[in-house]
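Asker: Output the structure for:
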Amino acid sequence: MYADENLVKIKHDVMYEVAKLAFEGRLEEERDHIPMKLIPGPLPQFRCCIYKEREIIRQRIRLVEGKSVGSVDDGNIVQVISSACEDCPISSYVVTDNCQNCAGKACINACKFDAISKGRDRSYIDPLKCKECGKCSKVCPYNAIAGLKRPCKNTCPVNAITYDEYGVSKIDPKKCIQCGRCIHSCPFGAIATKTFVVDVVEALKSDRPVYAMLAPATEGQFGTDITMESWKVAAKKTGFTDLIEVGLGGDMTAASEAEEWVEAYKEGKKKTTSCCPAFVNMIRKHYPELEAYISTTVSPMCGVSRMIKAKNPNAVTVFVGPCTAKKSEVKDQNIEGNADYVLTYSEFRAIMKAKDVALEPTENTYQESSVFGKLFANAGGVTGAVLQCMKETEQEIDAKVCKANGAAECKKALLLLKAGKLPEDFIEGMVCDGGCVGGPSSYEEELIAKKARGRLIAEADKREIHENLGNYDMKAFSMHRE
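Answerer: From the prediction side, this is the model:
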């Protein structure tokens, strides 16, 4: 990832200040003072001047409050902070020192937009006129024109990012699948998401019970000393009624999808998983003709939320994890009984910090899911859990599953399905490489977290999925989209 410590610190400082003021009931009166507090001056910390830095802080405050940074809200969760993006090079094509200022001027002749002119030592490309067609680069005999693709655009798997006439990145909400890959690729910290921080703080201040639901990807993110029990203790100190691990929802989803897969297999139909919201967004926005193939089973997050609300209809449910697309699942997909709010790890920790709470080492004693539910966060984990459910219910089938790990593999699998050439019976789609453990808001790099994650999960008991689900009233709520 490109984001350095300075960018991360600024983001966290803004979230902490907003959360703290929201708890104190002083956000309205003190909001405009936050930029001055974080950027006191007189010297700038990371931009050309303190005035631009303060404007960036103002836009970040809007995002933390769940608002759009622009005057018009396009509804997209992922947003571009224009004042930060303006520092990025605005032309994708630049003339390098290899230019020989040749007499033929093939580059000038190839340009249909009058964007290239002759300079004293080399040709010059006017970024305001350049349409990035790349013809000049192709015809240059010295390979002197380099095409520079911005990190945000380069990492977007669905080509949802373009530039406006001033070179500021634009995200097309009709294409964006909310995967968040662009966020940490930006070296200027110019892309971020709206948050539910203030909403969650207000819920915690109310008299309603508020439950945190912790993603299966969490184990190993903070080493072996920070366990699920650590999070449970911290959540209660922060004001949450309780915390439940969403690996339990993984068990619920696996059991439900197993039934779907068996039925579909018998009928000769193909199915895709539905637990990765970015994958679901990819299908609905880029392959809408395949929407009927999506499993009707709700995500593990939704399953746990429905279980909580079946017991207490007045409850507020808050999912915590490394996924930004989960925010779009609760905001855009409008699934009955789903989580009310979603927080990333950094957002949750900002709320904790505002209450002077920190994660502390505890024994690894809290377990509410099977190992299969815990492994839902790994690429291939959904498949493993579904096949385990079939084994437990003696409904095993000769199912062939395409385990699409990462956006590129997801796109390839969907293209084959669209063309009627997919050899497998089912697709497990995980847009993030490695699965949820490789999510854009992960705390630790996947390879580093993997060892700690393995040790923590190895300590879990070996209960089977249906054995575990027998502890809960599964008839009290549905695991399917209504």
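Asker: all contacts plus neighbour counts: C-alpha atoms, from now on.
Answerer: OK.
Asker: First-to-last residue distance for stretch 365-383?
Answerer: Using Cα to Cα, to the nearest Å, one end of stretch 365-383 lies 27 Å from the other.
Asker: Using neighbour counts, pick out the buried residues of it.
Answerer: 366-383 (16 or more other Cα atoms under 10 Å).
Asker: Contacts for stretch 450-463 next, please.
Answerer: The contact list for stretch 450-463, computed with Cα atoms under 8 Å, 6 or more residues apart in numbering, reads E219, G220, Q221, G223, T224, T227, N364, Q367, S370, V371, K374.
Asker: Mind doing that once more with 10 Å?
Answerer: For stretch 450-463, contacts defined as Cα atoms under 10 Å, 6 or more residues apart in numbering pick out 217-228, 364-372, 374-375, 378, 437, 444, 446-447, 468-469.
Asker: list the buried ones in that stretch?
Answerer: K450, A452, R453, L456, I457, A460.
Asker: what helix or strand does the fifth one sit in?
Answerer: Of the helices and strands defined by DSSP states H and E, I457 is found in helix 446-458.
Asker: So which of the contacts of stretch 450-463 belong to helices?
Answerer: M228, V371, F372, K374, E446, L447, N468, L469 (DSSP state H).
Asker: any idea which of these is closest to A160?
Answerer: E446 (25.5 Å; Cα to Cα).
Asker: contacting residues for that closest one?
Answerer: Contacts of E446 (Cα under 10 Å, 6+ apart): G220, Q221, D433, G434, G435, C436, V437, G438, G439, R453.
Asker: of all the residues you listed, which comes closest to V197?
Answerer: For those, the nearest to V197 is G439 (19.3 Å; Cα to Cα).
Asker: Spit out the contact partners of the closest one.
Answerer: Applying Cα under 10 Å, 6+ apart to G439 gives the contacts 179-181, 217, 321-325, 377, 430-433, 445-446.
Asker: If you go by neighbour count, which of the residues you listed are buried?
Answerer: For the contacts of G439, buried by 16+ other Cα under 10 Å: 179-181, 217, 321-325, 377, 430-433, 446.
Asker: Look up the closest residue to G434, ignoring the ones flanking it.
Answerer: For G434, ignoring the flanking residues on the chain, the nearest one in space by Cα to Cα, 6 or more residues apart in numbering is A379 at 5.0 Å.
Asker: One more, please, to line up against the first structure:
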Amino acid sequence: MQIMNFSEANCRHCYKCVRTCKVKAIKIIDDQAHIIPEKCIACGQCFASCPQNARNIHSDLDLVYNALKNGEKIVVSIAPSFRGFFKDSPKLITALKEIGFHKVEETAIGADVVTELYKKEINTFGKKNYITTCCPSVVSLIEKYFPTVIDNLMPFVSPMIAHGKILKEENPGALTAFLGPCIAKKYEALSKDNPESIDAVLTFDEVLLLLEKESIDYNTLSDSISDKGGSQFGTKYPLVGGILENISNEIEDAGLNYIRVDGIDECKEIFQEISKGNIQNCCIEASACKKSCIGGPAGSTISDSTYTRLQNIKNFLKTEKSYTPPTDEILEFDFAKASVSKHIDEIMPTQEQITEILRSLGKNEKADELNCAGCGYETCRENAISIFQGMSHLDMCIHFVRRKAERVSNEIFENSPNAILFLDKNLGVLESNAAFSRYFGIAPAEIKEIGIGDLLDIPKLQNVMFTKQNILWEKIYFPKYSLHMGISIIYMENQDALMVILKDVTEEVERKEELKVLKENTLKITQSVIEKQMRVAQEIASLLGETTAETKVALNKVKDVFREEGGDL
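Answerer: I've put the predicted structure just below:
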């Protein structure tokens, strides 16, 4: 089961998770990060580093909450690191009981069991290498990436699993819930190697969410003690060296050396040395988190530093507590764990294939391999291998993307139909494109030498440089070249330079002139027609007037004739 991945909605392909992941278990698909479960060791460092909060972690919060609401019996195993993460840890115990947990016990009980098992192992087998198995990420790291080192692992479960087995035996039918700062514990609890030991795992961040859900402010509560706590020895387990301190006498009696390592890089380094046979007869306490468990990634909402957490635990340890070792009956439980190889044989590219990928990235020589780690990989060759294996892609290389963008910009610059000039702050020519040479018949080298004083309005350019106020469109005429152009002058702040763009609008201007002449001619013709029509109308009116007068005279004469001859008409 995959316990964690990234939310695609929030992932912004910054590749910080890839840089953080020490085993490169993150694949970039369509610019989104995806965790490959078979390669992941569940350390959670990628989640802790994610600036976009794109975390998507399997949560048992609803399972626990619903079980509590249904009145089910839940017994808690709380990691000893809670003494560091929560300064008022006794108040937290009170809060957990108020929520409704049946019992609150400390995982230090399981740590005491593991201590006795480690002692017995060293006393029995003497000189050889031993690696602690309290950190599930360390165990996964060895099983997946250092299978030749598996035989050096202590053959026992972690304190969480040990305590879970005890709780199951002592509380039949109850659910067991582990609380701690470790994401890998979710993976460990769900593993088929540890059936029916821990039913739910809540991180400290999730514990705070549960308290918030129940409107409980643990800081306001009184102190309580856990129903059962471990010894001071078990409480030291989350500290660097805390495990070795508990078995120091046995280590010394067996003539062993001991080494403490915290952090995945340190773990990888020592496991490599063991696999080479360079380290022998040594007991190694290994933790994937820097500063061991008090540096766990799942307590991020608790802002205290690891040094404050260390001080909190040390202050708690000042209280004298007697040590009662686990009973023989408990030690007879089955706490054995056999680790097996989960190594993935990855197909590796040949040197020729690596070289070909590097060339695709524009890295033709050794000097081109900048090893900037911007892609998330330490070296360009590591990135090339990841590209071959399908874990990354070419566009993750910042320099490749930049060069590609520059090539596109250069193509636009050289092939633009507009004349383009770049001028420095003194108005010297930095670059000119082919269109500029075509319009003005001046070669790029020549324009750099003679300058642009005879072409452009120098005061106008100086004004833009001084005021940083762009001129986005003005018309300009070059009589020497019979060119009408539109000019834009743009100040480029990052370069402290000017970009001048000249667009040929000669045809447009000429068309406008032709249209203007056509309009004027049309107006003249129209006016002539109007005037002619007026003259015709006037002539017609004059003729009509004369005809009407003559007709009137003739008719009047007819009337007079009729009157003279007979009287009435």
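Asker: Could you quantify their similarity as a TM-score?
Answerer: Laid over one another, the chains give 0.65 as their TM-score (TM-score structural alignment, normalised by the length of the first structure), with 333 aligned residues with a Cα RMSD of 2.2 Å.
Asker: The stretch 301-450 of the second structure: strands as residue ranges?
Answerer: 419-423, 429-432 (DSSP state E, counting those that start in this stretch).
Asker: now E550 of the second structure: how far from S137 of the second structure?
Answerer: In terms of Cα to Cα, E550 of the second structure sits 128 Å off from S137 of the second structure.
Asker: show me the residues around the residue positioned nearest the centre of the first structure that make contact.
Answerer: Closest to where the C-alpha atoms of the first structure average out (Cα atoms, centre = their mean) is T324, at 2.6 Å. By Cα under 10 Å, 6+ apart, the residues touching T324 of the first structure are 77-78, 177-181, 183, 192-195, 277-278, 342-344, 439-441.
Asker: What of E446 of the second structure?
Answerer: V429, S437.
Asker: sorry, back to before: can you flag which of the buried ones among the contacts of G439 of the first structure belong to helices?
Answerer: A325, E446.
Asker: Among the buried ones among the contacts of G439 of the first structure, give me the pair with the biggest separation.
Answerer: With Cα to Cα as the measure, no two of those lie farther apart than A325 and E446, at 18.3 Å.
Asker: Show me what W473 of the second structure lines up with in the first structure.
Answerer: Aligned by TM-score structural alignment, W473 of the second structure pairs with nothing in the first structure.
Asker: So W473 of the second structure lies in a strand, does it not?
Answerer: Yes - according to DSSP: H, G, I helix; E, B strand; the rest coil, W473 of the second structure belongs to a strand.
Asker: quick one: it from F466 of the second structure, how far?
Answerer: Distance from W473 of the second structure to F466 of the second structure, by Cα to Cα: 18 Å.
Asker: before we move on, what about A419 of the second structure?
Answerer: 23 Å.
Asker: more neighbours, those two?
Answerer: A419 (24 against 11; other Cα atoms under 10 Å).
Asker: Touching, that one and F413? I think so.
Answerer: Yes - with contact defined as Cα atoms under 10 Å, A419 of the second structure reaches F413; the gap is 9.0 Å.
Asker: matching residues in the second structure for stretch 37-45 of the first structure?
Answerer: Going by TM-score structural alignment, stretch 37-45 of the first structure lines up with nothing in the second structure.
Asker: cool, stretch 173-185 of the first structure as well?
Answerer: Against the second structure, stretch 173-185 of the first structure falls on residues 37-49 (TM-score structural alignment).
Asker: neighbours around N334 of the first structure, how many?
Answerer: When neighbours are defined as other Cα under 10 Å, N334 of the first structure has 11 of them.
Asker: and it, what pairs with it in the second structure?
Answerer: Checking TM-score structural alignment: N334 of the first structure goes with D193.
Asker: quick one: that match and F335 touch, right?
Answerer: No - between D193 of the second structure and F335 there is no contact under Cα under 10 Å: 11.4 Å.
Asker: Please enumerate the shared neighbours of those two.
Answerer: Contacts common to D193 of the second structure and F335, judged by Cα under 10 Å, 6+ apart, are V157.
Asker: Do a quick rundown of the strands in the stretch 251-400 of the first structure.
Answerer: With DSSP E, counting those that start in this stretch as the criterion, the stretch 251-400 of the first structure has strands spanning 271-272, 316-321, 341-344.
Asker: Minimum distance to V139 of the first structure: which of these has it?
Answerer: Nearest of the strands of the stretch 251-400 of the first structure (Cα to Cα): strand 271-272, 44.6 Å.
Asker: In the second structure, which residues correspond to the closest one?
Answerer: Counting by TM-score structural alignment, strand 271-272 of the first structure corresponds to residues 130-131.
Asker: Give the aligned range of the helix or strand K557 of the second structure falls within in the first structure.
Answerer: If you go by DSSP H and E, K557 of the second structure is part of helix 506-566. Alignment of helix 506-566 of the second structure against the first structure: no match, by TM-score structural alignment.
Asker: mind checking what D13 of the first structure lines up with in the second structure?
Answerer: So D13 of the first structure corresponds to nothing, using TM-score structural alignment.
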